[in-house]
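Asks: okay, sequence plus prediction incoming.
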Amino acid sequence: MKGPQLIRKLSCFSGSITKPHRLTYTRTYPTLLVNPDGSTFTIRYPEPRQIIKLPLNIWTLSEAERKQKLELRKPKQKMVIQEDIEDSFDSSRYLNYLKKK
């Protein structure tokens, strides 16, 4: 007689205990792909994403367009507006409207 043997009983419930061990999943999701020129088309992507925007290569642009795109990337400076409010409110004019108890 041989030593103890490992007997594994598989059933329909054993599949729900663990995840499927795959490197690539067969399910793909419809995803909108946006090119740098603004054109779009739908692709099948293995991860659930709604939209993918491809980056713009600024080195393929002309010098003027490159400067314009780099200026748009810089942070905007916030404009501070200070208002001078003229306050001519006199509370003593409204004392007659207060009711004394």
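Replies: Yep, it's here.
Asks: alpha carbons only for contacts and neighbour counts from here, please
Replies: Fine.
Asks: contacts for stretch 33-42?
Replies: Stretch 33-42 is contacted from outside by 30-32, 43, 51-56, using Cα atoms under 8 Å, 6 or more residues apart in numbering.
Asks: swap in stretch 22-29?
Replies: 44-49.
Asks: ok, and the most crowded of those?
Replies: Counting neighbours by other Cα atoms under 10 Å, the top entry in those is Y45, with 16 neighbours.
Asks: distance of that residue from R22?
Replies: For Y45, the distance to R22 equals 17 Å [Cα to Cα, to the nearest Å].
Asks: what's the answer for V34, then?
Replies: Relative to R22, and taking Cα to Cα, V34 is found at 29 Å.
Asks: equivalent analysis for K74, please.
Replies: For K74, the distance to R22 (Cα to Cα) stands at 44 Å.
Asks: same thing with I52?
Replies: To R22, I52 is 25 Å away according to Cα to Cα.
Asks: give me the more crowded residue out of these two.
Replies: I52 (15 against 7).
Asks: and the closest residue to that one other than its chain neighbours, which helix or strand is it part of?
Replies: Leaving aside its sequence neighbours, I52 sits nearest to L33 (Cα to Cα, 6 or more residues apart in numbering; 4.9 Å). Assigned by DSSP states H and E, L33 falls within strand 29-34.
Asks: check it against this one:
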Amino acid sequence: MIPRVQTLLRITETAPFLERKFNCWSAAITKKHRATYLRTYPVSLVFANGSTINIQYHEPRRIIKLPVDLSLLTDAERKAKIESRKQKTKIKIQEEIEDDFDEDKYIKLSNR
């Protein structure tokens, strides 16, 4: 029984391992899966008051906008900011068409 176990071990040890072949086509299908980039990229950082600075960021982005702190705004500014975030609903105005059609004029034509 021992020789049989050894032959099974040899077969599994020499079995070819499946490998994934990377080429140009696999790169076109998927994205780069990396947590951090190896270099930094120039990015514009926009503060809540509208001023901007140029920084080096670890991801390639064009612009980063910091959110506005609502607790620092006055009540009127806070209400205006919240109203601007709400979705605008469009009101459709339908004009009423005045119908002055008189059926009695055409009764004669329908009795033929």
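Replies: Yep, it's here. Every value quoted in this text rests on a predicted model; they were computed, and no experiment measured them.
Asks: the first structure: which residue goes with Y41 of the second structure?
Replies: Applying TM-score structural alignment, one finds that Y41 of the second structure aligns to Y29 in the first structure.
Asks: returning to what we had before: pick out the most distant pair among the contacts of stretch 33-42 of the first structure.
Replies: Pairwise distances across these peak at 22.8 Å for P30 and L56 (criterion: Cα to Cα).
Asks: just want to know which of those two has more residues nearby.
Replies: Counted by other Cα under 10 Å, P30 of the first structure and L56 do not tie: P30 has more neighbours, with 15 against 12.
Asks: quick one: contacts for that one?
Replies: 42-45, 48-50.
Asks: what about 7 Å?
Replies: By Cα atoms under 7 Å, 6 or more residues apart in numbering, the residues touching P30 of the first structure are 42-45.
Asks: same question, E59 of the second structure
Replies: E59 of the second structure sits next to 37, 40-41 when contact means Cα under 7 Å, 6+ apart.
Asks: quick check: of these, which lies closest to E98 of the second structure?
Replies: E98 of the second structure lies nearest to Y41 out of the contacts of E59 of the second structure, by Cα to Cα, at 65.1 Å.
Asks: distance of the closest one from A48 of the second structure?
Replies: In terms of Cα to Cα, Y41 of the second structure sits 22 Å off from A48 of the second structure.
Asks: what do you get for Q94 of the second structure?
Replies: Distance from Q94 of the second structure to A48 of the second structure, by Cα to Cα: 42 Å.
Asks: before we move on, what about E98 of the second structure?
Replies: To A48 of the second structure, E98 of the second structure is 54 Å away according to Cα to Cα.
Asks: who has more neighbours out of those two?
Replies: Set side by side, E98 of the second structure and A48 show more neighbours around A48, with 12 against 6, by other Cα under 10 Å.
Asks: gap between the nearest residue to that one once chain neighbours are set aside and A80 of the second structure?
Replies: Residue nearest to A48 of the second structure in three dimensions, not counting chain neighbours: V68, with 5.0 Å by Cα to Cα, 6+ apart. Going from V68 of the second structure to A80 of the second structure by Cα to Cα gives 13 Å.
Asks: three-state assignment of the residue nearest in space to the middle of the second structure?
Replies: Per Cα atoms, centre = their mean, the C-alpha nearest to the average position across the second structure is that of R61, at 14.8 Å. Secondary structure assignment for R61 of the second structure (DSSP: H, G, I helix; E, B strand; the rest coil): coil.
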